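**Q** next input, structure requested:
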Amino acid sequence: MRKLASICLVFLIYFACSVMSAEDRTIYQFTVKDSDGADVSLEKYRGKVVLIVNVASACGLTDSNYKQLKELLDTYHERGLEIAAFPCNQFGGQEPGCDADIKNFIADKYKFDPDLYSKINVNGADAAPLYQFLKKEQGGTLIDAIKWNFTKFLVNREGRVVERFAPTTAPKDIVKYIEKLL
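**A** Presented below is the predicted three-dimensional model:
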């Protein structure tokens, strides 16, 4: 009897998770590590508009993206914009440093202080759960995988992923989407 009850409980949990409505799928269900190794619940973004970006320090897109991301944050932070940066070394080994080195690089070179998280994988079997979720919510062109550094996901004030932008989309070209959500 106890085994049957356990099986029923597992089935009910699975069923409840599989019928979760789109309204229930938000970034708020995730906890990630910040660049100092502390756990951070993405509940911290409740009521905010968030631009989530996989970043790299040695990419041809680094300079323009960091400069423009800083401009976005400087312009729209008071209205509720946050930028969540997730370093990733899966594309050409362009983010080889440790979390402390990455944090120092961004602060020293760009005078930029986004919400910086610990280095993660965004593709493959060991992709971070947040990125598995983001790709499922906003698939890419042809394939859902993240194609390169600086892929951007825009999240509304309710925590839902509403847009995905290619690495080559400049942050300044996302302004109209951000303004609609603010």
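
**Q** all contacts plus neighbour counts: C-alpha atoms, from now on.
**A** Fine.

**Q** let me know the secondary structure of T75.
**A** Assigned by DSSP: H, G, I helix; E, B strand; the rest coil, the conformation of T75 is helix.

**Q** pretty sure V162 sits against L154.
**A** Yes - checked against CA atoms under 8 Å, the pair V162 and L154 is within contact range at 5.8 Å.

**Q** higher neighbour count, those two?
**A** Using other CA atoms under 10 Å as the criterion, V162 and L154 rank with L154 on top: 23 against 14.

**Q** which residues touch the more buried one?
**A** Listed by CA atoms under 8 Å, 6 or more residues apart in numbering, the contact set of L154 reads 49-52, 161-164, 178.

**Q** now, of these, which are buried?
**A** 49-52, 161, 163-164, 178 (16 or more other CA atoms under 10 Å).

**Q** okay, and N54 sits in which element?
**A** Element membership for N54, per DSSP states H and E: strand 49-55.

**Q** which other helices and strands contact that strand?
**A** Strand 49-55 sits against strand 81-87, strand 152-155, with contacts defined as 3 or more CA pairs under 8 Å, 6 or more residues apart in numbering; DSSP states H and E.

**Q** just the strands from the protein, written as ranges.
**A** Here the chain has its strands, by DSSP state E, at 31-33, 39-41, 49-55, 81-87, 115-116, 152-155, 161-165.

**Q** want to throw those into TSV with distance to A107?
**A** Formatted as TSV, the strands of the chain follow (distance: least, CA to CA, whole Å):
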stretch	distance to A107
strand 31-33	19
strand 39-41	20
strand 49-55	14
strand 81-87	13
strand 115-116	11
strand 152-155	20
strand 161-165	24
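
**Q** looking at those strands, which is nearest to D108?
**A** Nearest to D108, of all the strands of the chain, is strand 115-116, at 14.0 Å by CA to CA.

**Q** hang on, the earlier thing: nearest to K135, of the helices and strands packed on strand 49-55?
**A** When the helices and strands packed on strand 49-55 are compared by CA to CA, strand 152-155 sits nearest K135, at 9.1 Å.

**Q** could you also give me the structure for this second sequence? I'd like to compare it with the first:
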Amino acid sequence: MQFSAILLLAFVVVGLLLPQNYHVQKSIKINARPPVIKSLVEDFTQWYKWSPWQQIDPNIEFSIGEPSAGAGAYQSWQGKWGQGEMTITSLSANEVVFNVLFNQEHIITSRLLFSPHAKTVTWHIEGQATVPLISGYVAIFAENILSNIVTLGLNNLKTLAQLSDAQAIMESHDSQNRTSQN
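**A** I've put the predicted structure just below:
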């Protein structure tokens, strides 16, 4: 009995000493024009095409608010891991910034950065666990899970952006050929 109490106390103390903040950052090279990539990110009506969340939770339900794109765009969801809401807080030529509220208590900041010359997209997420006594463990868990989810999302975005860009280029060439033949 005493050994169990010591283990429990050690678990709690270590949990209190672990950092409560977490950070995930992943990058991927995407061979597509930056406006094509950015259009898939800054419009929540496009997220279902590449977002990893439906692959992880097929029963997740999204609601998209108005506006659905640009600064102030809003979406919420309900799934097996809980509920949340995401708002695009700022937009620039090279960055889209989101605030995420998860389960009415957990605030996450997320940024997608676009490097047009290198054709690289970087997804950066940071947050802080707020679960009493075990926040350090939750932060470690969140960082590990989000690392895999971000990788999946970036791979999906790469595939979709490259296919969309190739299709747009082909359609552009087809329309130019049709007008030159007339």
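
**Q** could I get the TM-score for this pair?
**A** Once superposed, chain against chain, the TM-score is 0.26 (TM-score structural alignment, normalised by the length of structure 1); 74 aligned residues with a CA RMSD of 5.0 Å.

**Q** of the contacts of L154 of structure 1, which pair is most distant in space?
**A** Across the contacts of L154 of structure 1 (CA to CA), the longest gap, 13.8 Å, separates V49 and R164.

**Q** in TSV, list the helices and strands packed on strand 49-55 of structure 1 along with distance to E137 of structure 1.
**A** Listed next are these as TSV, based on distance: least, CA to CA, whole Å:
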stretch	distance to E137 of structure 1
strand 81-87	17
strand 152-155	10
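
**Q** with S64 of structure 1 as the reference, name the closest of the ones you listed.
**A** The closest of these to S64 of structure 1 is strand 152-155. By CA to CA, the value is 14.0 Å.

**Q** if we go by neighbour counts, what in that closest one is buried?
**A** 152-155.

**Q** could you identify the longest helix within structure 2?
**A** Counting residues, the longest helix found in structure 2 (DSSP state H) is helix 135-181.

**Q** distance between it and the chain's centre?
**A** The chain centre lies 12 Å from the centre of helix 135-181 of structure 2; the measure is CA atoms, centre = their mean, to the nearest Å.

**Q** and the helices in structure 1?
**A** Using DSSP H, helices in structure 1 cover 2-18, 62-76, 99-110, 129-137, 175-181.

**Q** winner for burial among the ones you listed?
**A** The highest mean neighbour count among these, using mean count of other CA atoms under 10 Å, belongs to helix 129-137: a mean of 18.

**Q** ok, and the closest non-adjacent residue to V100 of structure 2?
**A** Nearest non-adjacent residue to V100 of structure 2, counting by CA to CA, 6 or more residues apart in numbering: M86, 4.4 Å away.

**Q** in which helix or strand would I find that neighbour?
**A** Secondary structure (DSSP H and E) places M86 of structure 2 in strand 82-92.

**Q** and the angle from the helix or strand following that strand to strand 82-92?
**A** Where DSSP H and E defines the elements, the next helix or strand beyond strand 82-92 of structure 2 is strand 95-102. Counting by axes from the mean of the first three to the mean of the last three CA atoms, to 10 degrees, strand 95-102 of structure 2 lies at 160 degrees to strand 82-92.

**Q** and strand 95-102 of structure 2, what does it pack against?
**A** strand 82-92, strand 106-115.

**Q** can we see that at 10 Å?
**A** helix 34-41, strand 74-79, strand 82-92, strand 106-115, strand 120-128 (3 or more CA pairs under 10 Å, 6 or more residues apart in numbering; DSSP states H and E).

**Q** just give me the neighbour total for Q75 of structure 2.
**A** Q75 of structure 2 has 20 neighbouring residues, counting by other CA under 10 Å.

**Q** what's the answer for D165 of structure 2, then?
**A** Neighbour count for D165 of structure 2, taken as other CA under 10 Å: 18.

**Q** these two touch, right, it and K38?
**A** No - using CA atoms under 10 Å, D165 of structure 2 is not in contact with K38; the gap is 11.6 Å.

**Q** looking at the strands of structure 1, spot the one closest to S18 of structure 1.
**A** Once these are compared by CA to CA, strand 161-165 is nearest, at 18.5 Å.

**Q** relative to Q132 of structure 1, which of the helices and strands packed on strand 49-55 of structure 1 is closest?
**A** strand 152-155 (12.3 Å).

**Q** contacts only, for the residue most central in space within structure 2.
**A** Central residue of structure 2 (CA atoms, centre = their mean): V150, 6.1 Å from the mean position. Shown in contact with V150 of structure 2 (CA atoms under 10 Å, 6 or more residues apart in numbering): 24-27, 51-53, 122-125, 156.
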